[in-house]
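> have a look at this fold, sequence not included:
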């Protein structure tokens, strides 16, 4: 059935440690040997996973100190997954032992083409406060700062008498204190978590690469406290697991899955989907809606439309027992093919036929929404009930996709080449290097956009001594003279006489220093920051060959259409086509051609117009610029 459906690769073994090592040092790979051989005979290759997210019971029984410890000091127990601390040196040694045993066993098996490390780092839990983590945190800090005086300065430890005399005095910032932790210490703790999981993965990666260099290696994310740009440095490409059923209630909700795909693409460029939803996901407290006919195929094409170069659905046959026995796959419990299998086979046939036209192309991005893990971590150390960079980033991408623009996430460490607009969603941390790169982008003709609180702190999480936006004040030609939080509806942003955008959460009063005002504050109700009435809220500044817009507020679902519209008035970024809000359009391109992906997330037919002339590769029919999509339909126009 797999071969008939066009399957060319499967993924397995991510939780099978107890089957492969039923007793200490006694390895048995026979069930996988047989399965890989059967699949191989049908022309299907295998991705293996290191099974380190679920160690066997004999191991945890003998080593109770390996269990994770939560913020309240409670040790976890066996019976789930991710319950053992990846920083415990003995567990790391055991993880590397099973990795090496698997690698040596399959080193010459031509059917094994690649590996996934572990499974979904930090999916359920990202923090552990066991003694091993405490020791590793101290070591990490010692390597970063060199001496305790440098740490005390970086953390501002003089406040609340937190000055340390030695690294051994430092403990992780847990919840056993009367009030809130030091934000500098908290940010370093989050950074440590990400570096530590990369180090855990690195032990496995080094073994796999040394045993068989032809293998490629990936991991499946994306979750908090992992810097995936950093993690992906050790991988050939990243993977991301996408389950739209968590959020999709109406056609316009397609943006959530787009976000997951963009998180992976912006971290490693080329990426794959190790787990794409195949049925209704269900665990103890919930059960997703079953995908409508066509949605499973649509979601797979959506991943390809954002740059994915491989799709694996989770799962093949639904498991009949365990915590995920209602995490439904392509086949139901009884192994009988039904409509989801038929849809899966249609998708497989299309990918087999069109893969050569797609591989080698990349997503076209003209409007980049900047992403940097450090910005989200810094916000978590001092959220104050204000929108995070991630919250704004999602709203911004949603609005850009609604307008059918060539838009996507761009990592702050990446090149800005080819972008027309860069949007900084509340990048509180700023350094001279990033500021210089952003300034050069503007000088070369780009449009830079920032929202409230941008460039207000240094990388050590101290508030900057420079008037905001600090290192970027010359680029924006304006400074922030006052900021504050808002009662919703207490203030409006007037962008032109009679044209008002709703504002929520926060405001900033700008002082123009070469820039001109694009919007002013209106304060007609109480309570409101009356010092803001009539003063600049949005500025525009010409800098070199480009310009910069500073938005003295946060972008939200309420004002995204108005504020993004204001930004686009100052840039020449045409839409890819014209269609309703439930239709998603992206473009992948190469030196020789452009591919337009048209995705109808609605259960009703939808029309698309103003397309380039080309051919729909799925149907083989010519496209004269207009196209009608069936419910949950897909078109792929080559122009």
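Alright, I've got the coordinates. Note that the coordinates shown come from a computational prediction; the quantities given were computed from them, not determined experimentally.
> hey, let's count contacts and neighbours off CA atoms from now on
Noted.
> show me the contacts for the residue sitting furthest away from the middle of the chain.
In the chain, residue 524 marks the outermost C-alpha relative to the chain mean, sitting 40.1 Å out by Cα atoms, centre = their mean. By Cα atoms under 8 Å, 6 or more residues apart in numbering, residue 524 lies in contact with 490, 491.
> mind checking which helix or strand it is in?
Secondary structure assignment for residue 524, by DSSP states H and E: no helix or strand.
> roughly how far apart are it and residue 425?
As judged by Cα to Cα, to the nearest Å, residue 524 and residue 425 stand 28 Å apart.
> what ranges does the stretch 351-500 of the chain have for its helices?
Counting by DSSP state H, counting those that start in this stretch, the segments of the stretch 351-500 of the chain that form helices are 373-381, 389-402, 432-443, 473-476.
> how far off centre is the longest one?
It refers to helix 389-402. 13 Å (Cα atoms, centre = their mean, to the nearest Å).
> next: stretch 71-79.
Per Cα atoms, centre = their mean, the centroid offset for stretch 71-79 relative to its chain is 28 Å.
> in addition, the following structure is provided for comparison:
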């Protein structure tokens, strides 16, 4: 594994260090005639654009055949952008192989679990472990790096694009060979592999590594540890490919920072981005708003998690949409104010670059109905006026650029391996959704107006007064010790159903659930009690539970029962418990309560930890607060989550952007519907 890289941001011409936010989009000039290019540069300057991502899907244009190259158009547009004062985040163009390559080498095409070939015709049709693909891709990367190493427009390298979006799981023979190599490195020998995979079950014991395959289509449930290891391997395989491109770029252009765009959003779970983050100079992310009642909560959740994957340092919002997308069942345009609010919510959580897909809306192709900065209607449009206004807002916010995220007092622990393992087959229920449970807890924090950091497993917890670890299904012994030490040191831990169930090999902890957390929590569970789809239970605090219940036995005299079941098979038994442990405590929630049901529970747990909201009472649940700052100054981002004006009595500071007001009883700040106000304040006031 590569050594973690130091954080390096976009290069600036002439050593300019003036704080500013980067602003722009993916730019695809090769989709348009040259006469449009000069208009593009003019409109970019009008909108405040200062960076574009270029050549992302241009391999077939740059290298029309294996032995020919066409850089004339790219040279020209790079020069035009530089003359216009616009930097280039230059892609390596390896995201989708050209037709000549897949025709000559169909062995680079991915294979599904059922043995079907994934054919060309869309994008990302390549195997992460294909040596043939890697040879041709790295040749392209080398050629581009050598050609543009000294170009003054180059501000960063953009490796591939959305690695793993369509090709995370490949079951080909190349993948099988690479998987075996990965397993040899992880386990050393077959005895260790057989032990970890529990191959005594169903006569699966291996006598030679060559017998091991990816979890292809099988007659019944594939080995669960084999499945989990294949998920680990698949994330690592793509990470190794990322590193291979990065090493070429670093060798040829050591002074140019390197990034790739993650996809921290929704159910995109195949890539362990917390593990990948150390391999890039700065973290980048793509995010698109997902429809539903928790739409804005999910946006905040993803931005928050991205900011903490980045270690609190500034990161790059590489893609989001100005308005409608094209890939949802129904694609609705954004309401007035949402373009700016969505963008600034990412900035609130640490983004120092705000970019869209894409600059000019395509006239042809699969994404022609995806919105852009310049829509089909042209510059004389509400969308272009909104993106120009956002460019002006980002100029106003320049003093906040570079400021790190200010840590909160509460954290929500997010674990990719628990996400992967908890949703595998042959479990007590197939309805469990790890990220939804985590999102529900985050929605409860937002409803209470309490800031919480979403931190990946492995992050230091000592600075947090309260940590919520929902569905912490995979619990290695070392992590159990860390959580116990956290509580004994004064921290307040909250966990939930289906936590502490298996170790890192997906072997069940014996002696009762939740495994190594039993003594800390003071409870013991002998058997799971999941609920049917139409089944609910009631609690004596008025909440309704779904999905899951546990038959809890209290094993310590000091356990406090915070709520009891009043219906269902567990009626009269504890539903929510809390056990003090020195100055700290450990709580357990045994059913899915949803965001609304969790809110009063979380309020009680926060109070016990001494954590309150920094917002005035009337704004809680209506306004999200995120804080950036370094040293004596901090920046409060106040985001109106509603379609109505919201008053903020008593909240004061120098207004960088948004409505003005004195913050007094007679002259309070008022957030516009879907509006954002940013204040500069003394730290800790």
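Ah, there it is. The structure presented is a predicted model; accordingly, all values stated were derived computationally and were not measured.
> nearest to residue 341 of the first structure, of the helices of the stretch 351-500 of the first structure?
helix 389-402 (30.3 Å; Cα to Cα).
> report the mean deviation for the closest one after fitting onto the second structure.
For helix 389-402 of the first structure, the mean deviation from the second structure after alignment is 1.2 Å (mean Cα distance after the TM-score superposition for the first structure).
> the second structure: matching residues for that helix?
The alignment of helix 389-402 of the first structure onto the second structure (TM-score structural alignment) spans residues 434-447.
> now swap in stretch 6-15 of the first structure and tell me
Using TM-score structural alignment, stretch 6-15 of the first structure pairs with 48-57 in the second structure.
> ok, residue 347 of the second structure - contacts?
Contacts of residue 347 of the second structure by Cα under 8 Å, 6+ apart are 353, 354.
> so which helix or strand takes in it?
helix 338-348.
> so how far is whatever helix or strand comes next after that helix from its chain's centroid?
Toward the C-terminal end, the helix or strand that comes next after helix 338-348 of the second structure (DSSP H and E) is strand 351-356. On the basis of Cα atoms, centre = their mean, strand 351-356 of the second structure sits 15 Å off its chain's mean C-alpha point.
> what does stretch 375-393 of the first structure give?
With Cα atoms, centre = their mean, you get 15 Å for stretch 375-393 of the first structure.
> identify each of the strands in the stretch 501-639 of the first structure and give its residue range.
506-512, 516-522, 536-543, 546-551, 578-579, 583-589, 594-600, 606-609, 614-616, 622-623, 627-629, 634-638 (DSSP state E, counting those that start in this stretch).
> dump those strands to a markdown table, plus distance to residue 12 of the first structure and mean neighbour count.
Shown next, in a markdown table, are the strands of the stretch 501-639 of the first structure (distance: least, Cα to Cα, whole Å; neighbours: other Cα atoms under 10 Å):
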| stretch | distance to residue 12 of the first structure | mean neighbour count |
| --- | --- | --- |
| strand 506-512 | 48 | 23 |
| strand 516-522 | 55 | 22 |
| strand 536-543 | 53 | 25 |
| strand 546-551 | 48 | 27 |
| strand 578-579 | 40 | 18 |
| strand 583-589 | 30 | 24 |
| strand 594-600 | 30 | 25 |
| strand 606-609 | 38 | 17 |
| strand 614-616 | 35 | 19 |
| strand 622-623 | 41 | 16 |
| strand 627-629 | 36 | 18 |
| strand 634-638 | 30 | 24 |
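> make CSV out of those and add distance to residue 399 of the first structure.
Conversion of the strands of the stretch 501-639 of the first structure to CSV gives the following (distance: least, Cα to Cα, whole Å):
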stretch, distance to residue 399 of the first structure
strand 506-512, 20
strand 516-522, 20
strand 536-543, 19
strand 546-551, 16
strand 578-579, 14
strand 583-589, 11
strand 594-600, 16
strand 606-609, 18
strand 614-616, 27
strand 622-623, 27
strand 627-629, 22
strand 634-638, 21
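> just tell me what residue 130 of the second structure corresponds to in the first structure.
Using TM-score structural alignment, residue 130 of the second structure pairs with residue 88 in the first structure.
> now do that match against residue 134 of the first structure, distance only.
10 Å.
> next one: residue 260 of the first structure
32 Å.
> repeat for residue 188 of the first structure
13 Å.
> over to residue 32 of the first structure?
Counting by Cα to Cα, the gap from residue 32 of the first structure to residue 134 of the first structure is 38 Å.
> try residue 21 of the first structure
30 Å.
> show me the contacts for the closest residue to residue 51 of the second structure other than its chain neighbours.
Nearest non-adjacent residue to residue 51 of the second structure, counting by Cα to Cα, 6 or more residues apart in numbering: residue 87, 4.5 Å away. By Cα under 8 Å, 6+ apart, the contact set of residue 87 of the second structure is 50, 51, 52, 81, 153, 154, 155.
> picking up where we left off before, neighbour count for residue 188 and residue 134 of the first structure, which is higher?
residue 188 (24 against 18; other Cα atoms under 10 Å).
> so what corresponds to that one in the second structure?
So, by TM-score structural alignment, residue 188 of the first structure is matched to residue 229.
> the helix or strand harbouring its match vs the first structure, average distance?
Taking DSSP H and E as the criterion, the element that holds residue 229 of the second structure is helix 224-252. Comparing helix 224-252 of the second structure with its match in the first structure after superposition yields a mean distance of 0.7 Å (mean Cα distance after the TM-score superposition for the first structure).
> please tell me which residues of the first structure the next helix or strand after that helix aligns onto.
For helix 224-252 of the second structure, the following helix or strand on the C-terminal side (DSSP H and E) is strand 258-259. Using TM-score structural alignment, strand 258-259 of the second structure lines up with residues 217-218 of the first structure.
> for residue 164 of the second structure, see how far away residue 205 of the second structure is.
31 Å.
> more neighbours: which of these two?
Ranked by neighbour count (other Cα under 10 Å), residue 205 of the second structure and residue 164 place residue 164 first, with 23 against 18.
> excluding its backbone neighbours, what's nearest the aligned partner of that one in the first structure?
Using TM-score structural alignment as the criterion, the counterpart of residue 164 of the second structure in the first structure is residue 122. Closest residue to residue 122 of the first structure apart from its sequence neighbours, by Cα to Cα, 6+ apart: residue 223 at 6.0 Å.
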